[in-house]
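**Student:** heads up, no residue letters with this:
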């Protein structure tokens, strides 16, 4: 009987277990290990004022095919939901304005596209970028360094930083261009003389009518539950895999209660855990993954009294440089006005505040009650809403988001090549080729395929 271990019970591990079951059949033994007491990883759906509510990832990119295709494949297509027409906003220079179109992750195709976000000086700096000497890349570069040198600080601080903070919980100065905005890097490599022209070349001639994001009406936790239901792995919750070693026939997992021998292993865990498990069997991969840093964050879910009036927007992004009138920084990096954004959330008035940036623990040091107070204070400053919540949920994500620093693609390539030299071993997860749900599904599918292609048919 073929026996495969999957380490990590998030979306990557659940997808890998499901794909392995598809390929290996009902007789295969698939064991799914999760160090915590619940599955789902960064997909977590809770009850907030009687409503199922996501306090981890709340949506996936629908224009990338993997998540939508998997949802439909496993019979959850009827739960697929897309945002309403409510628009996003950004707090820029002390004002809340509409999030501009005509940009690639905040990098504009023209100065006019970002006029409302910038001051007169900022607009002039953006307009002048196309007249600078042609941009050239020598390998990878910090996104912030490149953008500040071409556009100045204002565009970066008011627009690019809040957008990247919403995806990575990290700022542009610590993120690499080639991993975070690969299409822009390719446009420059292909000869675009300026960042403005590179961004313009990537923007569609006419806006797409296809929805950008999707979710599940009963919460994204449903996706993991369904994958595990179909994959039928043996679940080992609250079980830490302490080590990994090769055997004559496959692999041995070091567990608190003894060892477990298997034919193959998929590691679908965060970079620090993968580094630890690979240290003795794939030291080159382990050393590479040690360079992937993580950001911590928290989500504060607020259920407000019925009738509370939310802004006519899906939410607001907040740059690290934004302040109260007295100079204090805001604690939150974003708010989602969930009841405006998602039509299926038709119960209580729901809002979620996101807190935490890479290298800046700030409000994350606060106890839960104080963190809720800080988030409510920010909400009042931005929207005027002071209503006392009828229910609250604080979800902390310690080391929740990997940072794609300069040279990230080289780092991941080095790790993947080292693992590829070891039959019966594969890696997957957000540390590799994207932090979103579709990217995690893609790495898990590839890992499962690598395992099954190398196993003898029995």
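**Tutor:** That came through, no problem. Quick caveat, the model's predicted, so the values are computed rather than measured.
**Student:** drop to CA atoms for contacts and neighbour counts, all remaining ones
**Tutor:** Fine.
**Student:** what separates the host helix or strand of residue 266 from the chain centre, distance-wise?
**Tutor:** Following DSSP states H and E, one finds residue 266 within strand 264-267. Centroid displacement of strand 264-267 relative to its chain, using CA atoms, centre = their mean, to the nearest Å, is 23 Å.
**Student:** Structure two is appended below for comparative analysis:
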């Protein structure tokens, strides 16, 4: 290590998900010395690559928005550019009103703009379609500083469009309740558009018309799964001189005269600066002694739990499945599964790995509807197969099944979420050398997490030259 590197500021990154690893890489690029502390035995957070029936699969998030550059740029920067792949199909359905119906075109997060396409899909009843049509006759509705997506859409278009379209689409992203989810946080472009248009459907059409005709796919995956991204970023962190410690939970965080002190199971580590890249509840616990206001705000952020059931079949046994990427399930229909992804149709690399194996997955559980998650894995597999049989006639026996549980996996964005985040950042910014990032703040998607992590790192890099750095040898102290 060079003399300049030895004098560089020391930054501790707490959390080894994609946010923490991205922050660490950016800090290293800026000349800092970095140690990542991950409390569990693995890196990656909610991104997890695995295998079923000999085929590589994602056991967590499976795709990233490609129209935002941050995630695909990160993948390219860590050597995964040649593994980026668009979905082979994006045609999806909605299992509702007794059948599998096509997801209508011309909608934004379930909010329709093309009424002809909506009618042709058969998702809504005649009464539901009539309620949507009345939107054009209603006076504008004020949204104020924020408004719940479901409440606003129901007022304009009726509850049926919320229950059968908005709920399942938002649920696929947040596993949440559309009637509580912030429009400003979850669908910011629509939130701005409704301020300047008389009707909601007109606002959706204006966004579609104004959207740039971008080349390339909307979404991207990685051959082998997007769960391969965190290990690649971790390799880049280590190659740049960073240290990563797994199985190293940080139990305490304190301000010192020269910076920060981290408690780790009776031992201590010193740092000039800290990035907190943990779920909100863990960040709240660590901040309780250094910023009670920030901790109190973070403790109010709720999370939803869910389970993913991954099933592998002989491809010949499921030849009658629909050709699309899967289907959504409105909660109002009372089914156990919330969605199903036909991964074997959606991702070409699965078929390339083994042409005779077909993979699909279902999701179970959403915010305040988590009772089924108390059942054992075999029960969740059985419930998934029953619903798949009712939805698409699936009767085959799987070669293998895997259940992956994400306890408190998805932060909820209720009305006022962005105002809460601004308050948290204000409290945190008052403490020199501290920043926060992760899915709890600006978005749950991979690009949002990457962007937030880079922002946190860059803000620290800008501030660190003005801060005194710890002397060499001050990085560790024995436990008491």
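**Tutor:** Received the coordinates, thanks. Quick caveat, the model's predicted, so the values are computed rather than measured.
**Student:** After superposition, what is the TM-score?
**Tutor:** Between these two chains, after superposing, the TM-score reads 0.95 (TM-score structural alignment, normalised by the length of structure 1); 448 aligned residues with a CA RMSD of 1.5 Å.
**Student:** if we can go back for a sec, in structure 2, point out the residues matching the strand holding residue 266 of structure 1.
**Tutor:** Aligned using TM-score structural alignment, strand 264-267 of structure 1 spans residues 273-276 in structure 2.
**Student:** same deal with stretch 30-38 of structure 1?
**Tutor:** So stretch 30-38 of structure 1 sits over residues 34-42 in structure 2, by TM-score structural alignment.
**Student:** Quick check: end-to-end length of that stretch?
**Tutor:** Criterion CA to CA, to the nearest Å; first-to-last residue distance in stretch 34-42 of structure 2 is 18 Å.
**Student:** residues making contact with that stretch?
**Tutor:** Stretch 34-42 of structure 2 is contacted by residues 10-16, 20-21, 24, 27-28, 241-250 when judged by CA atoms under 8 Å, 6 or more residues apart in numbering.
**Student:** and residue 435 of structure 1, what does it touch?
**Tutor:** 167-168, 401-402, 429.
**Student:** Residue 11 of structure 1 too?
**Tutor:** 40-43, 224, 437, 440-441.
**Student:** Residue 376 of structure 2: neighbour count?
**Tutor:** Around residue 376 of structure 2 there are 10 other residues, counting by other CA atoms under 10 Å.
**Student:** That should have said residue 37 of structure 1, apologies.
**Tutor:** Residue 37 of structure 1: 10 neighbours (other CA under 10 Å).
**Student:** how close does it get to residue 57 of structure 1?
**Tutor:** Separation of residue 37 of structure 1 from residue 57 of structure 1 (CA to CA): 19 Å.
**Student:** and stretch 413-426 of structure 2, which stretch of structure 1?
**Tutor:** Aligned using TM-score structural alignment, stretch 413-426 of structure 2 spans residues 404-417 in structure 1.
**Student:** Show me what residue 378 of structure 2 lines up with in structure 1.
**Tutor:** Using TM-score structural alignment, residue 378 of structure 2 pairs with residue 369 in structure 1.
**Student:** Give the closest residue to residue 100 of structure 2 in space, chain neighbours not counted.
**Tutor:** With CA to CA, 6 or more residues apart in numbering as the measure, residue 94 is the residue that lies nearest to residue 100 of structure 2, at 5.6 Å, once sequence neighbours are left out.
**Student:** Helix, strand, or coil at the one you found?
**Tutor:** Assigned with DSSP: H, G, I helix; E, B strand; the rest coil, residue 94 of structure 2 falls in the strand class.
**Student:** can you count the residues close to the equivalent of residue 451 of structure 1 over in structure 2?
**Tutor:** Superposed on structure 2 with TM-score structural alignment, residue 451 of structure 1 falls opposite residue 460. Residues lying near residue 460 of structure 2 (other CA under 10 Å) number 22.
**Student:** Could you check how far residue 460 of structure 2 is from residue 289 of structure 2?
**Tutor:** From residue 460 of structure 2 to residue 289 of structure 2 the distance is 21 Å (CA to CA).
**Student:** now swap in residue 345 of structure 2 and tell me
**Tutor:** Using CA to CA, one obtains 50 Å as the distance from residue 345 of structure 2 to residue 289 of structure 2.
**Student:** if I pick residue 87 of structure 1, what's in contact with it?
**Tutor:** Applying CA under 8 Å, 6+ apart, we find residue 87 of structure 1 in contact with 98-99, 312-315.
**Student:** re the thing from before, contacts for the match of stretch 413-426 of structure 2, please.
**Tutor:** 140-142, 174-180, 284-286, 288-289, 291-293, 427, 431-433.
**Student:** switch the cut-off to 7 Å
**Tutor:** Around stretch 404-417 of structure 1, the neighbours that count as contacts under CA atoms under 7 Å, 6 or more residues apart in numbering are 140-142, 174-176, 179-180, 284-285, 288-289, 432.
**Student:** Residue 52 of structure 1 matches what in structure 2?
**Tutor:** In structure 2, residue 52 of structure 1 lands on residue 56 (TM-score structural alignment).
**Student:** hmm, I was thinking of residue 137 of structure 1
**Tutor:** In structure 2, residue 137 of structure 1 lands on residue 143 (TM-score structural alignment).
**Student:** Also residue 175 of structure 1?
**Tutor:** By TM-score structural alignment, residue 175 of structure 1 lines up with residue 181.
**Student:** so how far is residue 246 of structure 2 from its match?
**Tutor:** Taken as CA to CA, the span from residue 181 of structure 2 to residue 246 of structure 2 is 34 Å.
**Student:** Compare those two and say which is more crowded by neighbours.
**Tutor:** residue 181 (26 against 15).
**Student:** any idea how far the more buried one lies from residue 327 of structure 2?
**Tutor:** The value you get for residue 181 of structure 2 to residue 327 of structure 2, if CA to CA is used, is 22 Å.
**Student:** Run the chain-centre distance for stretch 228-240 of structure 2.
**Tutor:** With CA atoms, centre = their mean, you get 20 Å for stretch 228-240 of structure 2.
**Student:** Oops, could you answer that again for stretch 304-315 of structure 1 instead?
**Tutor:** 25 Å.
**Student:** Show me which positions of it end up buried.
**Tutor:** 304-305, 310, 313-315 (16 or more other CA atoms under 10 Å).
**Student:** Take those residues and write them to CSV, including secondary structure.
**Tutor:** Formatted as CSV, these follow (three-state DSSP):
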residue, secondary structure
304, strand
305, coil
310, coil
313, coil
314, coil
315, strand
